[in-house]
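Need a 3D model of the sequence below.
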Amino acid sequence: MRYIDKTTRFFIADPSVNPFEQSVTHQELLEAYRTFIVSSSGWRKVFAASGNEEDAGENVNPADLYMTALAAIAISRTLGTAKEVLIGLDARPTGPALADAAIRTFLASGLRVRYIFIASAPEIMADSALYPCDAFFYISASHNPIGHNGFKIGRDGGVLSATEVADIISTFQDLVADPQSIQLVKSLAVDEGEYRKVLDSVEKNKQIALDRYTTLLRITATQSEKPKEIEHQLSLLKRQLLDHPVGIVGELNGSARCVSADKTFLASLGIETRFFNDTCRTIVHPIVPEGENLEQCRSLLEQAYKENPIFQLGYVPDNDGDRGNIVYITPSTGSAHILGAQDLFALVAAVELTLTRRTEKNLAIAVNGPTSLMIEHISKALQVHVARAEVGEANVVQLAGSLRDRGYVVRILGEGSNGGNITHPSKVRDPMNTLVSLLKLLSDRTLFDEIARLVGMGEGVPMDMEHALSMLPTRTITGSFSREAIMNINTTDHAVLKSAYESEFAKAWEERKNELSARFGIHGWIEQQTEHIACKVGVGPDFRSAKAKGGLKILFLDAHKQPTDFIWMRGSQTEPVFRILVDALGTDQERHDYLLAWQRALVKAADDRASSQ
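Next comes the predicted model:
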């Protein structure tokens, strides 16, 4: 019997068809694993049967289904029996086949399964936060092309930390290396009746997940778990929005947010909305919500504004919907613009830190290494402590937890370099939380003036995004997903590469220091290295682990030893690329481009040097 989802009309599963009846060899399994990137941030590869990352087909090769089963076995062995796993997936076509393999394996391993089919990442994580399950298994490849897919493993509303997931990864890799694992998967005994019960409950469990997600959105928006206080705060926001209406355009690009809580939640606030490409798998442009991929939303918002000037904001999520980058209207020209990821994060941070400071003391913000120095400027004005962790959502969330253990109040955190904020008590980025912060800013005269005073603008500034963004420190920053931010290198040993980089930088500094001083006011530098939740200041291997997989940043200083700019680099843990970034003072594009060209040359020279050793 084929099960079909009533909302999307997509195929869910057929419990009578065993995906493991097709035999695979151990060599085929090893070949499938060869392109699998496994890290605490997520497990990813191209699962489309053709091997083409742009293939939107549903078919998955048998070896990849076996590998999915081994991942589920590894999780099962870590959890033990009689435990419950929550399973969901983003809108990628290969998701149902991978879920079928995983569910069968979990059931055969003695675990209970709750399946919610297509759900946004914040939705499944909210469910796991508000209802006790032992783990969630989310099938997604986030912003990667449609032929990719992968797994995120977590519990209590967030992904597992690197330490927590290490045992699962080790067990999984041992299983892949063992030729007997093929027979282990083939021998899995699944009660078809039990599987049918799981599938029969999908519709009910999906609605429950949506209800829990909406509950968490309301809690996060109001910073309260008390029903009366939640209603009071949301009623206040709705009244503000009646006086200062804001319309929102959502270009969902066929993502999991098409079947999430966006429409109902925004409607509950009295927001007028227009949604486009809001049918799952209606993917009309590349998935990562950056640059030209926001162009359609920009155009749609501009048109909506011409028809009704309340439309001021638009958003585009990635496929799992945990990230939503923003476009906005500039009223002085009537044109719409794409809001940079770093500017968005900084603006939301300014809003939430300003609000939290009214009632709390000892505030901190947790960010990743390449988050712009805008955060330091904003935090200094608000007397907020800034702490930095390695790239990776799990690292920033864990750092925030560590700060709370030390007595800090951490309302806002996230990876400014990637866009999207994590607003406590959520443990994942969420465009709904981002939009709520912007709605508060654009509808609250007192809040807008409070932030304006901090930067010396005075009161009475027009409440729109154009003037809100003018309150931010001016920086010129490399886009995280721009072509200039990505390099391909030959060196696989990052410890050797970083040592070579440090040598190349020291030599180049001596050659350029007079020019840097005269041209840019740069008089010194320090090196920062981030791994896990630690940020260490110092040069050399004593300040990084043996694997040296973390980020390395050169922070430039002025004559008063205050930070002005930085150059940053790190090998991606989820993609086969090397990322670099420049955060430059002011609006001088030449300054940014000079530092970027220098950084690329340094990495290239270090790679050549390391490769020749």
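
from here on, contacts and neighbour counts on C-alpha atoms
Will do.

List the buried residues in the helix or strand hosting S503.
With secondary structure defined by DSSP states H and E, S503 is part of helix 494-520. Residues of helix 494-520 classed as buried: 494-505, 516 (neighbour count, 16 or more other C-alpha atoms under 10 Å).

Would you mark the buried spots in whichever helix or strand comes after that helix?
From helix 494-520 onward toward the C-terminus, using DSSP H and E, the following helix or strand is strand 524-531. For strand 524-531, a neighbour-count test (16+ other C-alpha under 10 Å) marks G524, W525, E527, Q528, Q529, T530, E531 as buried.

same thing with stretch 270-290?
By neighbour count with 16+ other C-alpha under 10 Å, stretch 270-290 contains the buried residues 270-271, 273-281, 283, 286-290.

circling back to that earlier point, any chance of the buried residues of strand 524-531 in TSV, with distance to I4 too?
Listed next are those as TSV, based on distance: C-alpha to C-alpha, whole Å:
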residue	distance to I4
G524	63
W525	59
E527	55
Q528	52
Q529	49
T530	46
E531	44
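
which of the residues you listed lies closest to Y213?
E531 (31.5 Å; C-alpha to C-alpha).

Please verify my assumption that that closest one contacts E390.
Yes. E531 lies in contact with E390 (C-alpha atoms under 8 Å); the separation is 4.9 Å.

Find residues that contact each of those two.
With contacts taken as C-alpha atoms under 8 Å, 6 or more residues apart in numbering, the residues that reach both E531 and E390 are G550, G551.

please give me the structure for this one as well, since I'd like to look at both together:
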Amino acid sequence: MFGTSGVRGRFGDTITPEFAASLGHALAACNYGRIVIGRDARTTSPLLADAASAALRGAGVDVVRAGRVSTPSLARGVSLTNADAGLMVTASHNPPTDNGFKLWSPSGQAFNESRRDAVEGALEAGDEITAPWDAVGRETTTPDLTESHVNNLCDAVDIDGDVSVVVDIGNGMGGATVDALLELGCEVQTLNATPDGRFPGRPSEPTAETCSTLCSVVEATDADLGIAHDGDADRMMAVDETGSFIGGDELLALFGREVVADGERVAAPLNTSLLVDDELASQGAPLTRTKVGDVFVAEATQDDDVVFGGEPSGAWIWPDETLCPDGPLAACKLVELVEQRGSLATQRSDLASYPLRRTSLEVEQKRDIMDGVSSALLKQYDATAVSTLDGVRVEHDDGWFLVRASGTQPLIRLTAEARSEKQADSLLETARDVVEETERK
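All right, here's what the predicted structure looks like:
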């Protein structure tokens, strides 16, 4: 039920007020005695937060209401409010029809597998805990978690303010980025700055296609860079001063090579480009590959010699600051990088470029199909060329491909990379063929 980034789905189908209440009872059954609840700007988020809060209090759990906040603000706020867990009502970068829940531990890290399994078990048991009338939980409100977050951001970077930034909030919860950059003295222009869960300005997920307006504005002005967030601001993507969208693998390489020293490591998932390996190798640093999902990257960053973790989708983790993907922190770190190192376009110019292909196939039985794909590829290739850490990754002499089930949607994601355009296309077709052949059986 819970994927690598919580549970989400279409409101009224998988996500309902009844489910929110059941989740509240499950958390109570797992002995979480104090929970802080935040929500994004979606139209259905207030009622889902209300339903969860009512069930929790009815089970004797104290609830701290954080109101409308970003996911990283809420994740940071678990320890700040002395809560045992954080519950964020959000569907992140999904469309406005969807909603969902993310769970956070006091360390600021998303619930790990054992915590998720315990909550799922309690949900399946379906027990509804009802406290005596004189032992129901209390509901209080917390001081502004966004203000605290902004203070953390300003302390985390060294910016003199001589940078011009266009920030596309995407009608979501990324206002902390604007507040922090203004506090640091930057010149800031905003796009889609009003929180609106219908996402009228652009789709919630920040991609090259959805950020075309941001690219145009940055290109037409003297801005040094552009920043874009998703609906709950755990993601950050960017545009250089020429108006060109920066790929997630490029950002990972730029952030990684800036922070890493000889012998230190960076953590990133299996679907990360070879260009990141190249850039880190130039610094004497290896890349540690993880399962796909920010929770797995966060777990890897807890090793003493791992100084940064990221995902090409836009999740960035500096473990010395926080174990949650923090879009506003990433935005401030990127502005700091521009001020200290100069033009983003110039910084990108020396990055290697390998043809990388990504696509998704909509399927009905993704787990069954993945079982068949795994069996087929293990028979087809030498065992040393196949990794089943997360999905199935197959290494070739001149490239690789990855077949992996989405953690939150009925999709199988395909990724292929090679030294040439032709080989990248060929590897992607190989991956597609094995999925489609398995689906026909």
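
Need the TM-score from the superposition.
For these two chains in superposition, a TM-score of 0.91 is obtained (TM-score structural alignment, normalised by the length of the second structure); 436 aligned residues with a C-alpha RMSD of 2.6 Å.

Show me what the helix holding S503 of the first structure is packed against.
The contact analysis (3 or more C-alpha pairs under 8 Å, 6 or more residues apart in numbering; DSSP states H and E) places helix 494-520 of the first structure against helix 589-611.

So which bits of the helix it packs on are buried?
Quick answer for helix 589-611 of the first structure (16+ other C-alpha under 10 Å): 591-593, 595-596, 599-600, 602-611.

what are the ranges of the helices in the second structure?
Ranges of helices in the second structure, per DSSP state H, are 17-29, 45-58, 71-80, 113-125, 145-156, 175-183, 212-220, 248-259, 274-281, 294-300, 327-341, 344-349, 366-380, 421-440.

ok, and which of these has the densest surroundings?
helix 71-80 (a mean of 27; mean count of other C-alpha atoms under 10 Å).

So what touches it?
35-38, 40, 66, 84-86, 88, 104-110, 145-146, 148-149, 232-234, 322, 324-327.

With stretch 152-160 of the second structure instead?
Stretch 152-160 of the second structure is contacted from outside by 180, 183-186, 321, 328-329, 332-333, 335-336, 339, using C-alpha under 8 Å, 6+ apart.

re the thing from before, now, which of the buried residues of stretch 270-290 of the first structure lie within strands?
Counting by DSSP state E, these place T273, R274, F275, F276 in strands.

Can you tell me what the third one aligns to in the second structure?
Using TM-score structural alignment, the partner of F275 of the first structure in the second structure is T190.

Spatially nearest residue to its match (excluding sequence neighbours)?
V167 (4.8 Å; C-alpha to C-alpha, 6 or more residues apart in numbering).

what about that neighbour, how many neighbours?
27 (other C-alpha atoms under 10 Å).

G401 of the first structure now?
As a burial measure, G401 of the first structure scores 15 neighbours (other C-alpha under 10 Å).

residue contacts, the aligned partner of P576 of the first structure in the second structure?
P576 of the first structure maps onto P410 in the second structure when the alignment is built from TM-score structural alignment. Applying C-alpha under 8 Å, 6+ apart, we find P410 of the second structure in contact with E362, V363, E364, Q365, K366.

Quick check: P410 of the second structure vs V36 of the second structure, distance?
30 Å (C-alpha to C-alpha, to the nearest Å).

try L27 of the second structure
From L27 of the second structure over to V36 of the second structure (counting by C-alpha to C-alpha), the distance is 12 Å.

ok, now R289 of the second structure?
Relative to V36 of the second structure, R289 of the second structure is positioned 32 Å away (C-alpha to C-alpha).

go on, A267 of the second structure?
In terms of C-alpha to C-alpha, A267 of the second structure sits 29 Å off from V36 of the second structure.

Neighbour count for those two, which is higher?
V36 (30 against 27).

Quickly note the distance from the more buried one to S22 of the second structure.
17 Å.

T322 of the second structure now?
29 Å.

Check G3 of the second structure too.
17 Å.

And for T90 of the second structure?
17 Å.

Quickly note the distance from the residue most central in space within the second structure to G263 of the second structure.
Centroid check for the second structure by C-alpha atoms, centre = their mean gives A315 as the closest residue, at 4.3 Å. Computed as C-alpha to C-alpha, the A315 of the second structure to G263 of the second structure distance reads 23 Å.
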